[in-house]
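Asks: Fold the following and give me the result.
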Amino acid sequence: MRKINKIEPSAPVMPTRKKVAAYARVSEEKGRTLHSLSAQVSFYSKYIQTHREWEYAGVYADEGISGTTEDRDEFKRLLEDCDAGKIDIVLTKSISRFARNTVDLLQTVRHLRDIGVEVRFEKENINSMSGDGELMLSILASFAQEESRSTSENVKWAIRRNFQKGKPNSFCIYGYRWNGEHFVIEPEEAKIVKLIYDNFLKGMSAEQTEVQLEEMGVKSYTGGRFSNTSIRAILKNEKYTGNMLLQKGFIEDHITHKLKPNNGELPQYWVEDSHEAIIDLETYEKVQAEIARRRELGVFANPSINTTCFTSKIKCGNCGVSYRRSGKRQSKHSSDVYYIWTCQTKDRKGVSECSAKNIPEKILQGACAQVLGLEEFDEDFFLDQVEKVVVNGKDELIFHLHDGSVIPQHWKSTARKDWWTPEARAAKSAYSKKNPRSSGNITCFTGKINCSKCEQNLRRNTSPRVSGQKAHHWRCPPHTDCGHSGLEENMLKTISSDVLSIKEFDEGIFKEKVDSITVVSNTELLFQLKDGSKITKQWQFKRRQPAWSEERKKRQAEKMKAAWRKKHEQNKDN
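Replies: Predicted structure coming up:
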């Protein structure tokens, strides 16, 4: 009898190496430098690579960012890579480097633990996978959060002490340079500041000044493009008068770090003659008065915005915002524009946010004339009489007049009738013939084959064959009596390939080069190419064979019955 012995594998099974990454962060709050960050990155890179059982997965480092997690790009990238399975272990120096918000810390660590990623905190000697890891994290993270709050309060105290001494917190301002004690004028930039103020008092908008500065090649303080937002900030900054208003805003929460305007919650400090002025106080006050006047006028104060008598007066009854004017050409060959008014919320965010109905401008003008008792709409009379028009529901406009009266007016849209002119209808018909919508019978030949007798486009007909396949023919419409036999589609492809000098038929080449095919007769086709040339091709349809004998008819009938029976059974099974 044969004897069989099992030979055990002798090759050792190598353990799977863990993919290890590290996270490092330095904060500006404690004065840490870039050297500190590079030292952390260098340390962790060497430390991970000295462990043979580990596979280096990188070091993620954020520079000069607070301990909250919202703005740390590298920290976010670390979490994304953990989710993608690229990391098994995360090393970090301490809990405060990872997060100072207890809630954020626990949520992040729990999420990583759920996906099998371990976090090790070096200073606290905590492993997130250990039994008491979460308890220790909760306690120590609370201390880290309190440390962050304490540090924030100390920083705030130092800043407010400087305010009391008349020292600003921000030292970067266009037109000046800080010399350690006070602001010193930068002559070239001061000229631009004066130009901005002068333009505004001449009636120019911030957008117009933005275009002018771009044409002049003027750059902002950071070397970028001078935006209209920066221009508006310069117009409102009192420091250009040689005075300073300190503590205009404050950080309310040390976790979110969001700046809140100081509306009386904290004291403010007005420092007079703190530095040399670029703009005199009288000019600055004139600019502030003009800003207030333009704010009251709204969009009408900005000449770069096209306005009409309806601007800011048509209000949405659903969301309360103003309607906006938009228009489109009635045809490509016409200069006429068809205007409609639509809710801005609907226009920006879609129907899901606001379902208010659009109103054609002609309908709006007609409704206004009817309410005001005018034969024709008059813009000046409308502005004089009407305070606002509220679009209520689908068919009602509510007019609020300056005398306090409220008048409802029903309306019905004629937009389709106004837009659907004979010219637009003809243009649409021509486009549809050239660009038919996709369906089962639409091919590259659709709209391109026409009959010389009835001048109609040939249509695609499909009929089943005994073999189960489908046969496609192109024929004139049924109501015509042209006497043309159907063009078999495969034959049509062969002839087209011959005309285009290609080995196999290609729909893309056909659409690109062939403009139309005219069926001249039962033996002749005329190809009109898009380059202007014409090519005539002969074709011959297959005539019916001599009449079938009774025996052949019987055999064919049996074949058809068998084919139909098989198809019926298959459909029944399905």
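
Asks: contacts and neighbour counts: CA atoms only from here.
Replies: Fine.

Asks: secondary structure class for E70?
Replies: Under DSSP: H, G, I helix; E, B strand; the rest coil, E70 falls in the coil class.

Asks: That one and R32, how far apart?
Replies: Distance, E70 to R32, by C-alpha to C-alpha, to the nearest Å: 21 Å.

Asks: D273 contacts N243, doesn't it?
Replies: Yes - judged on C-alpha atoms under 8 Å, D273 makes contact with N243 at a distance of 5.3 Å.

Asks: Tell me how many other residues crowd I305.
Replies: Other residues near I305 come to 9 when the count uses other C-alpha atoms under 10 Å.

Asks: Excluding covalently adjacent residues, which one is nearest to it?
Replies: Distances taken as C-alpha to C-alpha, 6 or more residues apart in numbering put V299 closest to I305, at 6.9 Å, once the chain neighbours are dropped.

Asks: And this one, please, so the two structures can be compared:
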Amino acid sequence: MPKISKIEPTVPAIKQLKKVAAYARVSMQSERMMHSLSAQISYYSKLIQKNPDWEYAGVYADDFISGTNTVKRDEFKRMLADCEEGKIDIILTKSISRFARNTVDLLETVRHLKAKGIEVRFEKENINSMSGDGELMLSILASFAQEESRSISENIRWATKKRFEKGIPNGKFKIFGYRWEDDKLVPVPEEAEIVKRIYQNFLDGKSRLETEKEFAAEGITTANGCRWVDSNIKVVLTNITYTGNLLLQKEFIEDPITKRRKKNRGEMPQYFVENTHEPIIDMETFRYVQDEIARRKELGALANKSLNTCCFTGKIKCPHCGVSYMHNKRTDRGNCLEFWCCGSRKKKGGRCGVGGSINHKNMVKACTEVLGLEEFDEEIFLREVDHIDVPKRYVLEFHMTDGRVITKDCPNTGHKDCWTAEYRAKTSAKRRKNGTNCKGSSCFTGKIKCKNCECNFRRATQPSATAENGKVNYWRCSEHSNGCQTAGLREDALIPLIADTLGMAEFDDALFRKTVEYISVLTDKDLEIHKKDGTVTAVIYTPPAPKRLPRTEEQKAHMRSLMKEKWTPERKVEMSERMKQMRKERGENWRKEK
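Replies: Here you go, the predicted structure:
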């Protein structure tokens, strides 16, 4: 008999194409650089698309962006996001300096991509991140690229310094009140009037906050149409440019890699150029304003007359946070409470190690006792006390001007002080009449009483299949958890029952409170409504029927299969033997026994 062999059909293997993208970047804005970026995009698009083993994944290009960090490189960040989603297998780039000039950023990015199996190729240096010596070469060459960036920054700084020495500003900066015409600042009349008004308000004794509110009320805005705020006004008051002179190098870039700008406080030389443009404010006025700013800064909050200050303002210090305590007022139970708390608590995310607050009246009393006075005197306090530290809660540490340190307890009794005998009696009468009226209470609070243990019912919320929103309010005896067997009442069933009994078309809270004294719960169905006119009405409470959803055919089939799995022949024999034993033990009346 001939031998027959079956030959299976073969499916040709489809070669998986590599998804390839390219990254390009230029850092300077010029026609030549724009042409360079366009050339890079065109070159890589053609290079990727003509390779039969590659699938074009796009070209990502950042224009006029420095490579020293990745913060503002939107296309670079979009490329990395696509790498995370698996859209890219290979990244092509012209050189290491185009990819990143920061050694740390470069190595972290390349290592992360390598861990995900994504290859980065640098054409100029002929480096592949997946090769054995790729990371070593990258570290060396990336350091060169970073130092090159630092060298470029130093050259730019040197050129800027030379311009400053000649009295030439570094670019045409924007300043409110002026505009640039050619290379000269020219006042804008409308804006110049606002600048003069800011200075005049300050000379008149107004605070920056008062000027801010004044401008907001009149609809006066900045050049960008924004509201004038304290920081804007401060910049105008401290900018010497308004005197017709220029102060160059007010700020400088501390590090060429991080690009962090720093205010020049003597680290770098500054250049004062006189009479460069028309002044808006004369030099004498400007200097007087600077002296007044220094004086008000020394006084602190006391210099700002728009604030509600007193003799304690700026005197109470927190040794843990290094800030002053702030004055606060709160109305509680009709009484105005004054207290002081650490200023760090006003800041977002601020936490004070001491905690708590200081009652104003108690602090005045403590100060009076420390100074040995019969009545508190502000002048003596300011003369004798240098400052008060709060080392721990409810403790004051008085630092006297003669060098003495006196520690005094200052407990917070604000709640106790406002809980007067009159207020206590008023509250007690109200609670006896209406219950505790706690949060979440209703017209039934304190009105439903248990006949068995004579306790009030309390409100609770629990899930329910019959309720529209899946939850329902129940009223149960407060001793339910301690064994009281009185059944609970559902509020959605109780409300229509009460409304029907009292003859209401719709349930009215106010009418219920006015008419009903209380509801007595006798059993799970029997209730008694005791009215304020002395009459008692017996009603039958019927709880809503439980809602059982019909089972689907799939559910029924599932339950049948479970029963078949569990009801095995061994289980049947076991149950049969158990029933025989029960009949034998109980005799003829085995069905009647429980």
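
Asks: ok, back up a step: what sits against the residue nearest to I305 of the first structure?
Replies: Residues in contact with V299 of the first structure (C-alpha atoms under 8 Å, 6 or more residues apart in numbering) are 305, 307, 312.

Asks: how about the last one, what's its partner in the second structure?
Replies: Same thing as S312 of the first structure. In the second structure, S312 of the first structure lines up with G314, judged by TM-score structural alignment.

Asks: and the residue lying closest to that match once chain neighbours are set aside, what does it touch?
Replies: Excluding the flanking residues, the one nearest G314 of the second structure by C-alpha to C-alpha, 6+ apart is S324, at 5.6 Å. S324 of the second structure is in contact with 314-318, 342-343, counting by C-alpha under 8 Å, 6+ apart.

Asks: and Y288 of the second structure, how many residues sit next to it?
Replies: Taking other C-alpha under 10 Å as the criterion, the count of residues near Y288 of the second structure is 12.

Asks: Could you report the distance from the aligned residue in the first structure for it to F200 of the first structure?
Replies: Counting by TM-score structural alignment, Y288 of the second structure lines up with K286 in the first structure. Going from K286 of the first structure to F200 of the first structure by C-alpha to C-alpha gives 10 Å.

Asks: cool, and L259 of the first structure?
Replies: L259 of the first structure is 28 Å from F200 of the first structure, by C-alpha to C-alpha.

Asks: In terms of neighbours, single out the busier of those two.
Replies: Counted by other C-alpha under 10 Å, L259 of the first structure and F200 do not tie: F200 has more neighbours, with 19 against 12.

Asks: part of a helix, is the more buried one?
Replies: Yes - assigned with three-state DSSP, F200 of the first structure falls within a helix.

Asks: And it, what's its match in the second structure?
Replies: Using TM-score structural alignment, the partner of F200 of the first structure in the second structure is F202.

Asks: Tell me the counterpart of D253 of the first structure in the second structure.
Replies: In the second structure, D253 of the first structure lands on D255 (TM-score structural alignment).

Asks: what's the spacing between that match and W54 of the second structure?
Replies: 41 Å.

Asks: More neighbours: which of the two?
Replies: Between D255 of the second structure and W54, counting by other C-alpha under 10 Å, W54 is the more crowded of the two (18 against 12).

Asks: distance of that one from I495 of the second structure?
Replies: Per C-alpha to C-alpha, W54 of the second structure is found 73 Å from I495 of the second structure.

Asks: same deal with H558 of the second structure?
Replies: H558 of the second structure sits 41 Å away from I495 of the second structure, going by C-alpha to C-alpha.

Asks: So which residues of the stretch 301-450 of the first structure form helices?
Replies: For the stretch 301-450 of the first structure, the helices defined by DSSP state H, counting those that start in this stretch occupy 344-349, 361-371, 379-385, 415-419, 422-434.

Asks: Now the second one on the second structure. Mean distance?
Replies: Going back to what we said before, that points to helix 361-371 of the first structure. Comparison of helix 361-371 of the first structure with the second structure after fitting gives an average deviation of 1.2 Å (mean C-alpha distance after the TM-score superposition for the first structure).

Asks: That helix: which residues count as buried?
Replies: Using 16 or more other C-alpha atoms under 10 Å as the test for burial, helix 361-371 of the first structure gives 361-369.

Asks: Over to the first one?
Replies: Neighbour-count burial for helix 344-349 of the first structure, counted by 16+ other C-alpha under 10 Å, picks out 344-347.

Asks: any chance of those in TSV, plus distance to I7 of the first structure?
Replies: Listed next are the buried residues of helix 344-349 of the first structure as TSV, based on distance: C-alpha to C-alpha, whole Å:
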residue	distance to I7 of the first structure
Q344	79
T345	77
K346	76
D347	76
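
Asks: All good on my end, thank you.
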